[in-house]
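Asker: mind folding the following:
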Amino acid sequence: MPKITSETLWELAAADVEKRQSGVGEEERGAEPSDRTVFLMGSKAGGKTSILYRCLDKDEPPKPTLALEYSFGRRTRGHNTSKDIAHLWELGGGISLSDLVQIPISPSTIRSLTVILVLDLSKPNCLWGTMELLLQTAQEQIEKAFHQSQQKAGTKHQTSVQQKHVLPKDHPDRELVNPFPVPLLIIGSKYDIFQEFESDKKKLISKTLRFIAHYYAASLIFTSIKSESLMSKTKVFFSHFAFGVDKGKSVSTDSTKPLMIPAGADSFSQIGTPPTSDVTSLHAKNPKDLWKKVYESIFPQETVGEQKELKDPAKDPQYSEPQIDVMRAQKDQELDQYKRNAAKSWKGLNLS
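Answerer: This next block holds a predicted model:
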């Protein structure tokens, strides 16, 4: 008689995530091929495509991402003929097209989903705003997709989706973190430019991202496509989330060096407090708000509202097509002229 289990599908999925986070080897997971979804989002022109191509060993020049692009990666396990598949989605345009998260984050993908957030370290004045808006948008869509999945399955076991057992039971911050609903990897890109910053600024940016990553129980790594060593380490992290391979146990928390911190390998006590002399005057509501206020006091953020206004890729300079744009401008002028003439015609009518 087959063994009867009371575990729900979601509990089984949570257990699988726990295995992935703890680095369980392929032999223990069995030879059954995996099917995962990886969603990349982040800073505009932050190097997402370049990083993805290097992680997939694609030997071709990257092209600007047009809104939302899909690709996939495959990996054969040793001598086994079965292949692991990773469905890869990349969101272009920074925060301007964040509404498109509803396509890669759906009821059919959330149980095998990993989010990769790429933040441009060379542009600290855009970093917090980009991070905050994209993570909030993604989290809201994950919750929505989860509820849709629950309704479709006819189950009501949970009111919200959340990672289980991300931190070990003996971790001092286990009850203090707010785990992102699905596995999250934060990549700080363009480290080659970042390393030329003043030491105080590098320290603030590094500690802030360490806090954010640990707060969300996420992994964090700094990289540069100009460094083979850093890209090799980044590829290990990517392969862990995309194909389930062991991510290793290497940790680097020194702000004078590239950060590399797997989820759960950091702690609030090691990160310390925000580097400011007058914390009380900032009137923060919680630790995350305090870090935000300290960070923005040094790096004032660009207005997110102004950045998000542009939702039409046709108006984005990076997607310009001179000949088409000229014709479009001409048609827009003709339309405006038609509207003006029509308005005059209506005003001239005698409706008495």
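Asker: from here on, contacts and neighbour counts on C-alpha atoms
Answerer: Noted.
Asker: which residues does the residue nearest the centre of the chain contact?
Answerer: In the chain, the centroid-proximal residue (CA atoms, centre = their mean) is Leu117; its distance is 2.5 Å. Counting by CA atoms under 8 Å, 6 or more residues apart in numbering, Leu117 makes contact with Leu40, Met41, Gly42, Met131, Leu184, Leu185, Ile186, Ile187.
Asker: which of those fall within strands?
Answerer: Using DSSP state E, the members of those that fall within strands are Leu40, Met41, Gly42, Leu184, Leu185, Ile186, Ile187.
Asker: could you pull out the helices for this protein?
Answerer: Using DSSP state H, the helices of the chain run over 9-21, 26-29, 48-55, 124-153, 191-194, 199-215, 228-243, 268-271, 287-298, 304-308, 322-348.
Asker: with distance to Ser106 and mean neighbour count added, can I get the ones you listed in JSON lines?
Answerer: Shown next, in JSON lines, are the helices of the chain (distance: least, CA to CA, whole Å; neighbours: other CA atoms under 10 Å):
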{"stretch": "helix 9-21", "distance to Ser106": "15", "mean neighbour count": "17"}
{"stretch": "helix 26-29", "distance to Ser106": "25", "mean neighbour count": "11"}
{"stretch": "helix 48-55", "distance to Ser106": "22", "mean neighbour count": "20"}
{"stretch": "helix 124-153", "distance to Ser106": "5", "mean neighbour count": "19"}
{"stretch": "helix 191-194", "distance to Ser106": "33", "mean neighbour count": "18"}
{"stretch": "helix 199-215", "distance to Ser106": "24", "mean neighbour count": "21"}
{"stretch": "helix 228-243", "distance to Ser106": "17", "mean neighbour count": "20"}
{"stretch": "helix 268-271", "distance to Ser106": "33", "mean neighbour count": "13"}
{"stretch": "helix 287-298", "distance to Ser106": "28", "mean neighbour count": "17"}
{"stretch": "helix 304-308", "distance to Ser106": "23", "mean neighbour count": "13"}
{"stretch": "helix 322-348", "distance to Ser106": "34", "mean neighbour count": "11"}
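Asker: here is the second sequence; please produce its structure so I can put it next to the first one:
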Amino acid sequence: MPKIISETLWEFAAADVQQRQSGVGEEDRSIEPSERTVFLIGSKAGGKTSILYRCLDKDEPPRPTLALEYSYGRRTRGHNTFKDIAHLWELGGGISLSDLVQIPIIPSSIRSLSVILVLDLSKPSCLWGTMERLLQAAQEQTKKAFHQAQQMSNSKQTVQQMHILPKDYPDRELINPFPVPLLIIGSKYDMFQEFDSDKKKLISKTLRFIAHYYAASLIFTSIKSESLMSKTKVFFSHFAFGVDKGKTVSTDSSKPLIIPAGADSFSQIGTPPTSDVTSLHAKNPKDLWKKVYECIFPQETVSEQRELKDPAKDPQYSEPQIDAMRAQKDQELEQYKRNAAKSWKGLDLES
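Answerer: This next block holds a predicted model:
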């Protein structure tokens, strides 16, 4: 009489583990699931959430980002065996909340971190200030987190060695690579197209210089263009999941820019489009580009005050019972303030 073999789910799992450890099976043991962190920063109302939702194939309408928000993306590989995870952080409020970069940029995430800077092309008068402030904040926190990670692991690896460039990287000795992989996205290209050709050329060349100076990738996009969003998604997937970023390159200022890191050079970018460079008294090439840019697009003075709405009054976080109790307590507080004011006015203060 044949022997009946009964296996439980746990037995199946144990057998699968033994099979993998012995090197038998369809999947290659060298393929391991990965976890990466992507931090999105950029212009206030510049389209960060909309771009993120499109890259994640989310069907829901985007909501305004409140301070700092977390989400995640997953990608399945190897016949649904491995699930790569991307931890996604998005900073709202433009530069007003730049000190919050210390939350996602920490020692435990630093070695798998990428930064995406979204700049609103339709608002050139805020573009340089936003770029400069946010990149400075992210760069300082990144270096701090690197040092903390080194102290915790007693690693001899220095901060500058984290983002290693190939020896043949264009202008390798003249640039200042960002500590982690960086992607600059110029959003709202559909509105940017309406600009005067000279202004478009200056903005395009300036962003090409900035991207190359930081060893970053650069792409112009619009959520109204399926073609541009498709190309943007390729770059996003490269940063979030490590897939190939493609070989498409476009440096023509009359078209959307698509420039992977290392595909540009200072000689191709050229000099700032101005006839009076010597009178600007710039300290270095970056300072020169800044002065030329600000001559054409004077930067708006951005208030340092936080323009953050009260989360308790934000409809996307409504809780009827809690909100009703909060309203009652607010009324009681106002009544207490009025009574206290009356009592002070009624006092007969004597010297």
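Asker: give me the TM-score for this pair.
Answerer: The TM-score (TM-score structural alignment, normalised by the length of the second structure) is 0.82; 319 aligned residues with a CA RMSD of 3.0 Å.
Asker: if I look at the closest residue to Glu90 of the second structure other than its chain neighbours, how far off is Pro311 of the second structure?
Answerer: Excluding the flanking residues, the one nearest Glu90 of the second structure by CA to CA, 6 or more residues apart in numbering is Leu40, at 4.7 Å. Applying CA to CA, to the nearest Å, the value for Leu40 of the second structure to Pro311 of the second structure is 21 Å.
Asker: can you check Lys291 of the second structure too?
Answerer: Lys291 of the second structure is 39 Å from Pro311 of the second structure, by CA to CA.
Asker: identify the residues contacting the counterpart of Leu202 of the second structure in the first structure.
Answerer: Alignment note (TM-score structural alignment): Leu202 of the second structure maps to Leu204 of the first structure. Shown in contact with Leu204 of the first structure (CA under 8 Å, 6+ apart): Pro274, Pro275, Tyr295.
Asker: ok, Ser108 of the first structure to Arg36 of the first structure distance?
Answerer: On the measure of CA to CA, Ser108 of the first structure and Arg36 of the first structure end up 11 Å apart.
Asker: got it, and Lys344 of the first structure?
Answerer: Computed as CA to CA, the Lys344 of the first structure to Arg36 of the first structure distance reads 59 Å.
Asker: next one: Asp336 of the first structure
Answerer: With CA to CA as the criterion, Asp336 of the first structure and Arg36 of the first structure are 48 Å apart.
Asker: and what of Thr76 of the first structure?
Answerer: 14 Å.
Asker: the more surrounded of the two?
Answerer: Arg36 (22 against 13; other CA atoms under 10 Å).
Asker: burial count for Ala67 of the second structure?
Answerer: 19.
Asker: wait, it sits on Leu97?
Answerer: Yes - assessed by CA atoms under 8 Å, Ala67 of the second structure is found in contact with Leu97 at 6.9 Å.
Asker: higher neighbour count, Leu40 and Pro311 of the second structure?
Answerer: Neighbour tally, Leu40 of the second structure and Pro311, criterion other CA under 10 Å: the higher count belongs to Leu40, 22 against 12.
Asker: got a list of what the more buried one touches?
Answerer: When contacts are taken as CA under 8 Å, 6+ apart, Leu40 of the second structure is in contact with Lys48, Leu88, Trp89, Glu90, Leu91, Val115, Ile116, Leu117, Val118.
Asker: so how far is Ser109 of the second structure from the fourth one?
Answerer: This points to Glu90 of the second structure. 15 Å.
Asker: so those two - more neighbours on which side?
Answerer: Using other CA under 10 Å as the criterion, Glu90 of the second structure and Ser109 rank with Glu90 on top: 22 against 18.
Asker: so that one makes contact with Leu66?
Answerer: No - using CA under 8 Å, Glu90 of the second structure is not in contact with Leu66; the gap is 9.2 Å.
Asker: contact partners of stretch 304-312 of the second structure?
Answerer: By CA under 8 Å, 6+ apart, stretch 304-312 of the second structure touches Leu66, Ala67, Gly93, Ser96, Leu97, Tyr317, Ser318, Asp323.
Asker: quick one: end-to-end length of it, please.
Answerer: Termini of stretch 304-312 of the second structure sit 23 Å apart (CA to CA).
Asker: please apply the same query to stretch 194-202 of the first structure.
Answerer: Using CA to CA, first and last residues of stretch 194-202 of the first structure are 7 Å apart.
Asker: roughly how far apart are the residue nearest to Glu90 of the second structure and Leu183 of the second structure?
Answerer: Applying CA to CA to Leu40 of the second structure and Leu183 of the second structure gives a distance of 10 Å.
Asker: which neighbours do these two share?
Answerer: Val115, Ile116, Leu117.
Asker: before we move on, back to that, can I get the helices of the first structure in TSV with distance to Lys83 of the first structure?
Answerer: Listed next are these as TSV, based on distance: least, CA to CA, whole Å:
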stretch	distance to Lys83 of the first structure
helix 9-21	17
helix 26-29	12
helix 48-55	17
helix 124-153	27
helix 191-194	33
helix 199-215	31
helix 228-243	10
helix 268-271	39
helix 287-298	41
helix 304-308	39
helix 322-348	43
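Asker: who's in contact with Ala211 of the second structure?
Answerer: Ala211 of the second structure makes contact with Ile184, Ser217, Leu218, Ala261 under the criterion CA under 8 Å, 6+ apart.
Asker: of those, which is the most crowded?
Answerer: That'd be Leu218 among the contacts of Ala211 of the second structure, by other CA under 10 Å, with 27 neighbours.
Asker: aligned to that residue, what sits in the first structure?
Answerer: Checking TM-score structural alignment: Leu218 of the second structure goes with Leu220.
Asker: hang on, that match packs against Leu259?
Answerer: Yes - Leu220 of the first structure lies in contact with Leu259 (CA under 8 Å); the separation is 7.0 Å.
Asker: perfect, that will be all.
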